Structure formats: C-alpha cells, structure tokens
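Peer 1: curious how this folds, go ahead:
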Amino acid sequence: MCQMYCKLSTEAAAMGDQPKIMVFRPTWEEFKDFNKYITYIESQGANKAGLAKIIPPPEWQPRKKGYNLDDLDMTIPAPICQVVTGKQGLYQQINIQKKPMTVKEFCALANSERYRTPKHSSYEDLERKYWKNITYVSPIYGADVSGSITDADVEEWNINKLGSILDYVNEDYGISIDGVNTAYLYFGMWKTTFAWHTEDMDLYSINYLHFGAPKTWYSIPPEHGRRLERLANGFFPNSFKACPAYLRHKMSLISPQILKQYSIPFDKETVLLNLFPAAAITITQEPGHIMITFPYGYHAGFNQGFNCAESTNFAMPRWVEYGKRATQCQCRTDMVKISMDTFVKRFQPERYELWLAGKDIGPHPEDPTRSSAAAQPSLNDVLCNKNLCTCSFYM
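Peer 2: This is a model prediction of the structure:
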C-alpha cells in the first residue's frame, strides 16, 4: 500500500499547476485568418486546457438581421428528451426522440413553467441547482439540427466554411458529414446536457452561441484524458465491458465533485489522493462568444436556458497524429469514422507506407509512456481518393 501511495503521490505532484482555460480577445485584423489565429492561440498554450474561449471583435457580425424568432422559420426534426438516471454525482443519460417542432414552439416550451430556468443568484448557484435536480423533469434538446443561421456571405469564421484541412474529406473523398464538416444547430433549454466526450476522431470543434442563455462548460486537460477514462471505466464497468469506447456514446455524466474526490483506480483499489484536485475546469460561454475544443479534450456541460448555438468540427495538421490513434466505437453503426488516408499521405508522407502496413509504431500524443501501432486502414474505411488516386484497398 505504501508503494502504491508513493507512486500515486508522485503522479499527483507531477501534475503541477493545473492548466487554465484561456480567453482571447482578438482584434479584427488578428481575427480575419481562422487557421492563423488557431495556430496563434495554440502557441500560447490554449490547447493544454482542452478548451478555450474567444470573444470576437465587434466588427464581426455573423447574422446582420439579428435573431427575431419570426425570421427563424425552422423545424427541429428530431428533438430529444434527455432522461437521466443515477445518484451521487454519477449518472447515465438516454435520449428519447420526440415529434418535430418549430423553433418558436420549442422556445415556448423552454420558457414554460415546467421547463424554464429556476431563479438563481449567480452562475455558481445555478450550477448547484443543475446537479441537485439533474434527474428531475427531463428536458427537451433540439440537438443536431443540420444547417446554419450565419449569413452566407460572412467570410471570417463562418462555421459552415472554415477552410481547415478537414475540407480534404470533401475534396478528396467527396463526402459531406453532417455536423462534422458541415454546421449543426443546437437549440437548448434549462438543463439540456452534453455528456463527457471527445469529438469524433478526436477532432477540434468550434461552438458559437448565437443568442439566449449561457452554456456552462467543463473541461479536462488532454494530458489527463487517460486518467478520466480509467476513472470512468471504474464507475461504469458494464458500459466499458460492452464497448471500450462507450464514452463516445455521450451518455455518461460525472460531476466535478466526484472528479475532485476520487483518484484513478489503481491496482484494483481506489485511493483518495485527490488526483483530480481541479481537473474539471469550469467556464461559462455567453451569447456572442466562441468556444474551441482541442484534440482529445474531454468536455461536458449544460445549457442554462433557451438558447441557440452553431457548431462543427475542424482540423489542423497537429490533429493528424490524434486522428490516427483515436479510439473507435464498434458497437454502433452511426459513429463517425474518417479515413486518415489523405491526411497521412499529405502531412506524414514519410510514415505513409508504415501506416498502411500497420507498422506505424508510436505513442498517443497525450500518452507518451506507451507505444503501439496506429490502426491500419481496413477494407471498409479506405476510401477512393479521387485527387490522389489511392483506390487500392488494404486489409
């Protein structure tokens, strides 16, 4: 036990100062070039927290005519009722699909006596109410609505056309993936939740809150992502047994208090050494603010009331190594999987043949102590690259 304690204490001490979620306020000139600015914030260490906030300059107007709901003549085709079960900071969420409704109908529901935001004195007070009442009155979430409400002529930071290297999925494979390389809209109400997860293929993501109530975000620094996974596996053993990548189902909720109380299960025992003293970092996104999540950055959160956000994924060259080594859910047919062929060929040409042969051995970028071979492409996920003529299939 003493040996275990010493090892965990060393691990905890090595964590050092916890990364902080950074907030950036670019000028209009700095803001104009999306890829250049993402590179800049990473040079400042923004990616270390897994999440960053950007407050756009006043010159940026993504929707000039504003947000009168009469102008948002949209239907939410598949609203979901989020049913949460569990207790004492550990919960599972299932989604039950409801009938389509218009945005105006959803707004009326969100502001009704049953679903509206409770009275509160601060963001912290509302956060306490969220965790205290998480299993009561299942909210309705207008999630994953394909489309954009950003003006089509917006050239800077237009979520529907960011111009990142993820565009090669469409250019080289001719594939459009809703919500991944196209925009999704999210209409929230009080207590609607996004459970702990990383993005599909461990991509970057961008989330812009167009209007309405704020979002509360939690983030785990990517360097502690493996710790979170081991902790979650101990709390949800049946889920882990059924699918080792079950966190990609976006159904598991762990409160920040649990992360502060428990260490990583080690040698089949749990030692209370506070290995997560502040691992779940909290920040509030207000209307007009942009949140960026980084590769392998676990995040979760909830909406504080009726609102509308627009989101998509994107990629930078740094992501390629994460994408090659991202875990995959094998139990669901609707999970997103992107062939890494064009990315490895373009950005890691010296490793391409090794990768094809299943001999690209190395560590995950956030787990440098363990090396393994990146998964080689299979018959099902090597797609014909029409620009680079990679039409061969590899087993």
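
Peer 1: could you use CA atoms for every contact and neighbour count after this?
Peer 2: Will do.

Peer 1: so which residues of the stretch 251-395 of the chain form helices?
Peer 2: 256-261, 319-324, 341-347, 352-356 (DSSP state H, counting those that start in this stretch).

Peer 1: contact partners for Thr85?
Peer 2: By C-alpha atoms under 8 Å, 6 or more residues apart in numbering, the contact list for Thr85 reads Tyr91, Gln92, Gln93, Thr135.

Peer 1: out of everything not next to it in sequence, what's closest to the last one?
Peer 2: Excluding its sequence neighbours, the residue lying closest to Thr135 (C-alpha to C-alpha, 6 or more residues apart in numbering) is Val84, at 5.0 Å.

Peer 1: and after the host helix or strand of that neighbour, which helix or strand comes next?
Peer 2: According to DSSP states H and E, Val84 maps onto strand 80-87. Next along the chain after strand 80-87, taking DSSP H and E as the criterion, comes strand 90-97.

Peer 1: how far is that following strand from where the chain is centred?
Peer 2: Relative to its parent chain, strand 90-97 has a centroid offset of 17 Å by C-alpha atoms, centre = their mean, to the nearest Å.

Peer 1: so which residues of the stretch 151-300 of the chain form strands?
Peer 2: Along the stretch 151-300 of the chain, the segments classed as strands by DSSP state E, counting those that start in this stretch run 184-188, 193-197, 204-212, 215-219, 252-254, 281-285, 290-293, 299-303.

Peer 1: here is a second sequence; please produce its structure as well for comparison:
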Amino acid sequence: MFTRCAFGDDEQAKIPRIMTFRPSYEEFKNFASYIEYMESRGAHLAGLARIKPPKEWVPRKSGYDIENINMTIPAPICQVVTGTQGMYQQINIQQRQMTLRQFMEKANSELHQTPRHLDYEDLERKYWKNITYISPMYAADVKGTLSDEDLDTWNIDRLDTILNLVNTDYGIEIDGVNTAYLYFGMWKSSFAWHTEDMDLYSINYLHFGAPKTWYAIPPAYGRRLEKLANETFTDSYQECNAYLRHKMTMISPKVLRQHKIPYNKITQEAGEIMITFPFGYHAGFNHGFNGAESTNFASKRWIEYGKRASICKCRSDMVKISMETFVRRFQPERYENWLKGEDYGCHPEEPGKNCAAAPPTLNIYDQQTSSQAAKSKEISPQKRGCSLAMNAQTIAVENDEEDKSSVCSSSSSRLKKAVVKLRKLPSVSPSPSSVRNKYDFNSIAAAQIKRAWNELPCDKPGTNLLTNGIVKNTKRMRFQTKELTLDDED
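Peer 2: Next comes the predicted model:
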C-alpha cells in the first residue's frame, strides 16, 4: 500500500514510513489522547498516518445514497494542469454551481470515468501519464458535514482540541480550519503539494466511493521539497516566498526520486481516516467518484510550528491565525520575549538553525476587534482565500449571473461576484498579445491535442482531422482508430 524512493541502505533505513493504526473502540473514544499515542509511536515522523476505525464507529447511520443527500456544490472547479517532465502547475477554473447528483453523473460519464486498470500501481502510472489531458472537476472546500449531528466520537465538524481557542478567545470561525469541509472528487481530481494552513494537523475521512492516493514527505525533509520547487518555479517564488500555499504545484514521484527527496505513498479506501502532521507536505489524487470530510486541529506540540510557519503575504484572504493566545497560555515563560520578537529557537524540523520566531501581527483582525469579539462571543465567519497571482497586467473582472466561470486558486470563495486579480511584477512588461496567448486556454487545449496526436502509436500515416485555430463546438475528434473526447461544457 506504500513505497519509498530508493536511497543508499544507510539513508533508506532512516526514512520514516507511514504507519497504520487499528484502535479498539475504547482506545478510539478520546481523540486528543489517541493522537498523542500515535505520536508516541513515531507516526508523525512520516508526516502522514492512516487509521482504520473500529467497526462500532458509524459516522452516518443513514448511508450514502446520493439520491437522499440533498446537497448543492456552490463552486466546483475544473483543474487545468500544464507542464512537462514531472513538473506541473495546476490552475483551478471555477464553474457554475451544481447538485451532488449532477456532479456524480459527470464523474461517471464516459469522459471522466476511471480507466480500466490492473491495480493501484497501474492506475498511478495512468494518472501521471495523462495528467495534462481531459481536465477533471473537483468539488473542494464545500462547507458542511456528512456526519450525524449526534456523533460525539471523532466528529470532524467539532473536534475538541486547543485550536478551539481561536473561537473561544477571538470569536473567529474559520471555514475548513475549525469547521468541516467536504470534498467530492472524480478520476484524476487532485490536491497539489502543500502543508496545512499555519502548518496545522489535519484529519480526512473518506465517507464513500473510490480510493484516494496520497503522497507524503517526512517533515524532516520538507525543506528539500521547498528548495526543489523554488528552483523550478522561480517566477512564482520571487513573487511570493510562500507560494506553495497557493496549492498549484504538482511534482511527480519520478522527479522526487531524481532529486533524492524521500517520500511515501499510500492508498486510502472508503471508511479510513488519514491524519497529516505539522509541516508534513502531502499531495494526491482521486481514483474516481468519492466523498471525503476534512478539517484542521492542533496540539501543544504544534505551537512551535505555528509560530514559525511561512505566511503568504500576496493574498489578503489567506488563512492567518494569531499565535498570541497559544503562546500566552502554553508558553508563558517565552511570552514577553515573543512579543518583542526575541523568542529565539529552532524550527522543530531544523534543529541546527537558531532564529527568532515571528512576533505577533494583526493578521486578519486587530486587537480591538479581537477584544470586542471575545467579549460578545459573536461568531465572525472567515472563509479561505480564493485568488490567483500571476506575472501579468492587473485585471479585475466582475461577473454577473450569466458568467460561466472565473479563475481562482481555490474553490473556497463564496463571493456573489467572482473577482480575478492578476498581479504585475515591476520588471515584467508583457505585450497584450503575449498575455493573451499565455492565458488562452483554447490554445493550450489545441496544443495538448496536437501533442496527443503526435504520440498516438500507428503503423499507417492516417489523416490529421485537427483544425487549426480555436477548437469549439466539437464533441468528438477522431484520429484514425483513436478517439479523443472533449467536453464542450468545460
């Protein structure tokens, strides 16, 4: 169920492996205690762990008949992947809202259905071979839960951890961070390399459907991945030194092996729980139509990670959490120095690098607002950011009800008017034609189809039926005995 990249025997022996836990119901009852037990076994060293819950734990007694789940997906995304040789960028194009049943029908359609495969390894090869073809849709960051309201044990929508202090002390509710988000996937829908917001823990329960493949890098090797990504996607790194938080970067296992970055992979099946640990980079893809529920949580061990987590400053709507309440409550002896920016120490995964933790910032709320919220206990919902920063002329586009899509880097935006913000670096002055060509998705599709045509194995020459120029109003295109299906709605 999991593999590692090949190293010398000495280094290979040091690489932590993903652990699987099978708790009894008694062991399972106390969430925080069981996470602490897992870490006592060293589960956090791999950055990812799997739990097979006890059979007594049933999060949804009514089952998962889609006909009986009345749910609307407000902003599904179409995932357009560009790149080559194992290094890719994923751009999410927001689509019109649809019901869960409509999403399921699309996922099971001829265009998006899971290809025939021998095993998980065979399906993984097909994923990376075809990652830039036939863009899948992903219903990500859908606010809500599939768990029963009376579920008291491991209820993802209300985990009782110290992360709740953000709500208790500041009256801040952060969708998907201290409340649950739902994720409905289809074949090839993906989540790019990232750590959680503020390097928090996360929990992901696969309620139903096709499996999900995960890749994980041990936290001790996370800086290696960052270095590789920064050297490859230099423009993105120059614009935002925390651009991996945009969740757009895809790097294949083959490239990780070439650069000696250790990783594990594991396949999560329906009814299983995945736990990601602080500073654990992870990525993955769905095998077909499925539904998962996820949220973040925290422990005292996380606090030092949170104090030193990278922050994306190019987007005002990225999740930021003030560490003030955590330092004051759990590290009182360091509180005064931390306020002055003199809290010297090491990042937990960089023991030899001594530096000061970032002092408190106003972040998403000022002290006055926080104080008032704490007194009134009024919940102020804060939603995850959704914008796209690129090296192009600044453009603001507001769409009305008839607009079909808007570009965003996450599907979390629930704005009535979608806004596209493209940023310009001072040193870049692209011509209008170059900007138009760079973001002309029809041209990208045409280039990908031409490449597919050239790569098709055929003993006889055949005839290329691909027309030059923009491809539109075309449902099927035949290449001799091969057939490529396009979805004109996308």
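
Peer 1: just to revisit the earlier point, quick check: the gap between the residue nearest to Thr135 of the first structure and Met101 of the first structure.
Peer 2: Distance, Val84 of the first structure to Met101 of the first structure, using C-alpha to C-alpha, to the nearest Å: 22 Å.

Peer 1: of those two, who's got more company?
Peer 2: Neighbour tally, Val84 of the first structure and Met101, criterion other C-alpha atoms under 10 Å: the higher count belongs to Val84, 21 against 16.

Peer 1: so the more buried one is in contact with Pro139, correct?
Peer 2: No - here Val84 of the first structure lies out of contact with Pro139, judged by C-alpha atoms under 8 Å, at a distance of 9.6 Å.

Peer 1: aligned partner of the residue nearest to Thr135 of the first structure in the second structure?
Peer 2: Aligning on TM-score structural alignment places Val84 of the first structure opposite Val81 in the second structure.

Peer 1: mind listing what that match touches?
Peer 2: Val81 of the second structure sits in contact with Tyr88, Gln89, Gln90, Ile91, Ile131, Thr132, Tyr133, Ser135, where contact means C-alpha under 8 Å, 6+ apart.

Peer 1: how does it look with 7 Å?
Peer 2: Contact analysis of Val81 of the second structure by C-alpha atoms under 7 Å, 6 or more residues apart in numbering lists Tyr88, Gln89, Gln90, Ile91, Ile131, Thr132.

Peer 1: pick the one among the residues you listed closest to Ser371 of the second structure.
Peer 2: Minimum distance to Ser371 of the second structure across these is 38.5 Å, recorded for Ile91 (C-alpha to C-alpha).

Peer 1: about what we covered before: next, format the strands of the stretch 151-300 of the first structure as a markdown table and append distance to Ala143 of the first structure.
Peer 2: Output for those, formatted as a markdown table (distance: least, C-alpha to C-alpha, whole Å):
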| stretch | distance to Ala143 of the first structure |
| --- | --- |
| strand 184-188 | 5 |
| strand 193-197 | 10 |
| strand 204-212 | 13 |
| strand 215-219 | 14 |
| strand 252-254 | 17 |
| strand 281-285 | 17 |
| strand 290-293 | 17 |
| strand 299-303 | 12 |
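
Peer 1: wait, which of these is closest to Ala374 of the first structure?
Peer 2: strand 204-212 (19.6 Å).

Peer 1: that's all I had, so thanks and see you.
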